[in-house]
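J.: please work out how this folds:
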Amino acid sequence: IAEQQYITYREFLPAMGVNLPRYQGYNPFRNANLGNEFATVGYRAHSQIHGEFELETDLDRYTQADLDAMRAQGIEIAIVGDEVELAIPLNVAFFNPNLLNRVQLGPMLQGIGLESQYKNEEQIDNQLRSVLFQIPVPGNPECLDGPTLPQCFRGVVDLGAIDIERGRDHGMPSYNQLRRAYGLPARTSFAAITGEASEAFPPGTGINNPNSLDFTSLTDINGNPVPIGEDDAVTFTRRSPLAARLKAIYGSVDKVDAFAGMVAEPHVAGSEFGELQLAIWTKQFAALRDGDRFYFENDPSLSFIRHAFGIDYRHSLAEIIAANTDIPLSDLNPNVFLAG
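T.: So this is what the prediction gives:
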């Protein structure tokens, strides 16, 4: 538990831009339970999830039978010299733990750690919105990804829609009510929610016009232009403002669902979150830390164990991966939560 806490508070939270107040020791009056607002709304960052796992490793890890079996499950395989690249669609990996035995733990964890995740925002990968929980049409083994997905299923369950419905099922307050509850001022316009200059649709677009969602420009992590359709983009401009689409759906800022408003906010500088989500995470992880009498910084037995037996909890996630797989530590990012 101490190792997990150490990684969470020393690596994961800083990587997400969550900076907690300095630890002052155990507080018996601090409630360390998970808040409903956190579990139901705040912790949901599904937009960061890729629609596939991408990894690259030595070709001699796998036999031809392994490669054939992975191809048969829908994994895309590209052999480049003495290395192999695997692209595993999320719906192939989902509910398929035996796949990990064939792919192997080391390459899987290394691949996850080396790949940048999507920006935490209002967009969610189509694999989570159309494929993950699926009712397939008969005879569709090729329906794994791509533009033909709508013809592949009789019905789908959209994870983004579930995120919104979950909030309603749990009686979550509206977006503005939740902002007030966390000490933030309510937003008075849709443009104020998104940080955009306008909440009006440009001529020739509208809420029922699909071209309002067209991308008009893309840039990579360094701000360089990326051709439309390429995978390296991290920022974008659409034909219509997000604020206009929210206004057309909700009509009033006071009717916006907490989840929808939260993910539409611009990020606080140095953070993966907008104001509301950052406030929710900060309060929750501070409570989990301060209200836990066994938190690693408050547990004197950990120091005794280290000095008496040489067992130390202070390990990075990269060190734990290297110790439990055949991936050398030098092949991993020092902080695997930061791709590079």
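
J.: drop to CA atoms for contacts and neighbour counts, all remaining ones
T.: Noted.

J.: so where do the strands sit in the stretch 101-250 of the chain?
T.: Assigned by DSSP state E, counting those that start in this stretch, the strands in the stretch 101-250 of the chain fall at 134-136, 153-156, 215-219, 235-238.

J.: looking at those, which is nearest to residue 178?
T.: Of all the strands of the stretch 101-250 of the chain, the one in closest proximity to residue 178, counting by CA to CA, is strand 235-238 (27.5 Å).

J.: tell me what the closest one is packed against?
T.: When contacts are defined as 3 or more CA pairs under 8 Å, 6 or more residues apart in numbering; DSSP states H and E, strand 235-238 sits against strand 215-219.

J.: for the strand it packs on, packing partners?
T.: strand 235-238.

J.: could you pull out the buried residues of the strand it packs on?
T.: residue 235 (16 or more other CA atoms under 10 Å).

J.: can you put the strands of the stretch 101-250 of the chain in JSON lines and add distance to residue 285?
T.: Below are those laid out as JSON lines (distance: least, CA to CA, whole Å):
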{"stretch": "strand 134-136", "distance to residue 285": "34"}
{"stretch": "strand 153-156", "distance to residue 285": "34"}
{"stretch": "strand 215-219", "distance to residue 285": "33"}
{"stretch": "strand 235-238", "distance to residue 285": "29"}
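
J.: now for the ones you listed, which one comes closest to residue 189?
T.: strand 235-238 (19.7 Å).

J.: where does residue 54 sit: helix, strand or coil?
T.: Classification of residue 54 by DSSP: H, G, I helix; E, B strand; the rest coil places it in strand.

J.: now do it against residue 292, distance only.
T.: 37 Å (CA to CA, to the nearest Å).

J.: let's compare: structure for the following, please.
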Amino acid sequence: MLDIGDPREYSIVQDGTGQYYTLPPARSVSLGVLGGSDHYNDDLSHKFTVEFMAWGQFLDHDMVLTPTSKGADEANINCCHMVNGAYPIRDECFNMVIPAGDHRFQSPCMNFVRSSPAVRADGYCLPSWREQLNQVTSFIDGSNVYGSTDSKQYELRDYGSQSHLLKVHGHNFPPADDDSACILTPQHEDMFCLKAGDERVNEVTSLAFQHILFVRLHNRVANKLKYCWRRHNYYYDSEQARNERFFQEAREIIIAIIQKVTYNEWLPKVIGMTLMEKFKLRLDYDEDNYYEPTVNPTIFNVFAAAAFRFGHSLIPRFQSYNVKDPDTPYYYAYKDQTFTTHDLKDVFFKPNLLQQDATGYLDEFSNWLIYDRSKMADRCVTFDRTCTIRLIKNNMCLHFNILSFEFSKGPVSRTLKFTDMITDHLFEDIDGEAADLPARNIQRGRDHGIKGYTKWRHLAGLPDIYNWADLEDGYTHTLENINKLKLTYKSVHDIDLYAGGMTEKHVSGGVVGPTFAHIIAKQFHVLKHGDSFWFERRKHSGYTSHLTEGKHSVISPISLKINIQVIPPITLKVNIQIISLISQKVNIQVIPLISQKVNIQVIPHISQKVKIQVIPPISLEVINKVIPLISQKV
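T.: Take a look at the predicted model:
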């Protein structure tokens, strides 16, 4: 007997006894539909750099954190630990079955703990379907930089005469966290785990880099604001009040930068300009810039558990920097740069790559982010990385071998190939235990009760699907991918949303198919139009933005375009190149904490915005002096 809170685990097809088949194991879907492992990682984008992927992960951690259930005293749960010859029967467990003969995993069980259940939003304790939590603010508000609660922000802020700054540790890194927050190996005893507004900061090097960047950028802006303030001799406030003002003003500018880069440059590359216009997501268009007070700007379950996980297909199999490291004999050259590589499985939760010497390999690592290519979405059937030049034109792959001078062409294959670093070695420990990220995405969607793929197509205006023939007659999937789906699922209605969405042909100008594109577009619509603090909005319904014209003139030139596109635009904007800021070392004295609480009101509901009282803005005359602040060294 199924319970209303049970995960989605059964097919709509019955066997001869009237029992419903179980859905195929998530690992089988990963291997059979999503392409399995791409060990050599040959399929690299000719449009986007690794920063395109890294920004997406950083952005995701600003909006979504779904906690999993815990045991006694917040202990992690191991659902594959056998007791008396049997796996534990617990409501928190939803183990993944590993098919016999798997090439990587020998155990028949892969640990999977269900997401923590949430109480009903209306406050009534009545039987209802299971809902999940979001532990961070859903708005794009820099919560991964500043935290989602007053207590977290208190941990991250400096105090005393430097209370306008975020804390730094060592050579201008974010503050140190407990050693349990990451993996510190014996040969790296002088290194430390990073602490940030989001607890996942140490997960992978490219993510930690984004956090370092924005801590330094906040402190740079805040120091510049304080410098301009002193020059104009505005000392009628106490030092504490002035520093609070500088902190909040700098925070406001940082949030605006994140919003601007996301909507102006990153999101259009994901969903295409057609949907940017349809869902009123463009910047600098009055008809797209309005506040909707009735909009609920929380995160959709389907967005967090399926659609926005598309970015996992962009993850490269290594992390790199352009320094010849004698301890790491793996090199490759691209764009006249020589890069040292580390397999992704060797850097999960290890901060050592950015702390190699006194100041860290930050400049060298940033070169990799902005020079090298992310994994690509449309894949040519064959590609020799070292000898072949490839172009995609008119849905055909054009190959030119620079050694043999042979030219060939073939069809574009939209078969996904996730790197084996995340299909076979995700979070691998010293015992070789690991996980499969695409399989976890499938299982997480089932855990959250996300309906099958055919139930979501209508969001994109696609025709209903009733059988396999309907899918074959449509234009959303290649015959190759349809055959893979048919071999894996017993019914077209069994297809998991993640599997069906990831195998769709991409929308024009985007890197996802129409179903995911519409879910993502709708989510970013409510995040923009349901945010009364949106950075573009000067006035609405009596509310006046704290972003003055001067601040807008600071933010408007900011661009990541040359950092997420392999081929820079012919005419560059007045471009600050955010990535290059990392090399500008701001020397900041860490002041001991004082026992003074930050006066921030947090609305109890987990998905509501952290409300912070912002001191009136600095005058236009003063802020105009700040315009060059991002491009000048402090």
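
J.: that older thread, residue 21 of structure 1 is nearest to which of the strands of the stretch 101-250 of structure 1?
T.: strand 235-238 (30.9 Å).

J.: what stretch of structure 2 does the closest one fall on?
T.: Aligned by TM-score structural alignment, strand 235-238 of structure 1 falls on no residue of structure 2.

J.: do the same with stretch 166-175 of structure 1
T.: Under TM-score structural alignment, the match for stretch 166-175 of structure 1 is residues 444-453.

J.: how about stretch 151-162 of structure 2, aligned to which bit of structure 1?
T.: Under TM-score structural alignment, there's no match for stretch 151-162 of structure 2.

J.: with stretch 211-228 of structure 2 instead?
T.: Using TM-score structural alignment, stretch 211-228 of structure 2 pairs with nothing in structure 1.

J.: and the aligned partner of residue 419 of structure 2 in structure 1, what does it touch?
T.: Matched by TM-score structural alignment, residue 419 of structure 2 corresponds to residue 125 in structure 1. Contacts for residue 125 of structure 1 (CA atoms under 8 Å, 6 or more residues apart in numbering) come out as 47, 49-51.

J.: and with 10 Å instead?
T.: 46-52, 118, 131, 159-160 (CA atoms under 10 Å, 6 or more residues apart in numbering).

J.: and those residues, which is closest to residue 101 of structure 1?
T.: residue 52 (17.6 Å).

J.: give the aligned range of stretch 47-54 of structure 2 in structure 1.
T.: Going by TM-score structural alignment, stretch 47-54 of structure 2 sits over no part of structure 1.

J.: mind listing the helices for the stretch 201-340 of structure 1?
T.: 242-250, 258-264, 275-290, 300-309, 317-324 (DSSP state H, counting those that start in this stretch).

J.: could you report the separation of the residue nearest the centre of structure 1 from residue 158 of structure 1?
T.: Centroid-nearest residue in structure 1: residue 48, 3.0 Å away (criterion: CA atoms, centre = their mean). As defined by CA to CA, residue 48 of structure 1 lies at a distance of 15 Å from residue 158 of structure 1.

J.: what's the answer for residue 276 of structure 1, then?
T.: 23 Å.

J.: neighbour-wise, which of these two wins?
T.: residue 276 (27 against 18; other CA atoms under 10 Å).

J.: map that one onto structure 2.
T.: In structure 2, residue 276 of structure 1 lands on residue 515 (TM-score structural alignment).

J.: now do the same contact list for its match.
T.: Contacts of residue 515 of structure 2 (CA under 10 Å, 6+ apart): 307, 453-454, 456-462, 476, 497, 500-502, 504-507, 521.

J.: quick check: PyMOL command selecting the buried ones in those residues.
T.: Buried residues among the contacts of residue 515 of structure 2 (16+ other CA under 10 Å), as a PyMOL selection:
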select buried, resi 307+453+454+456+457+476+497+500+501+502+504+505+506+507+521
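
J.: what number of residues are in the vicinity of residue 520 of structure 2?
T.: Neighbour tally, residue 520 of structure 2, other CA under 10 Å: 22.

J.: which position in structure 1 pairs with residue 495 of structure 2?
T.: Match for residue 495 of structure 2 (TM-score structural alignment): residue 256.
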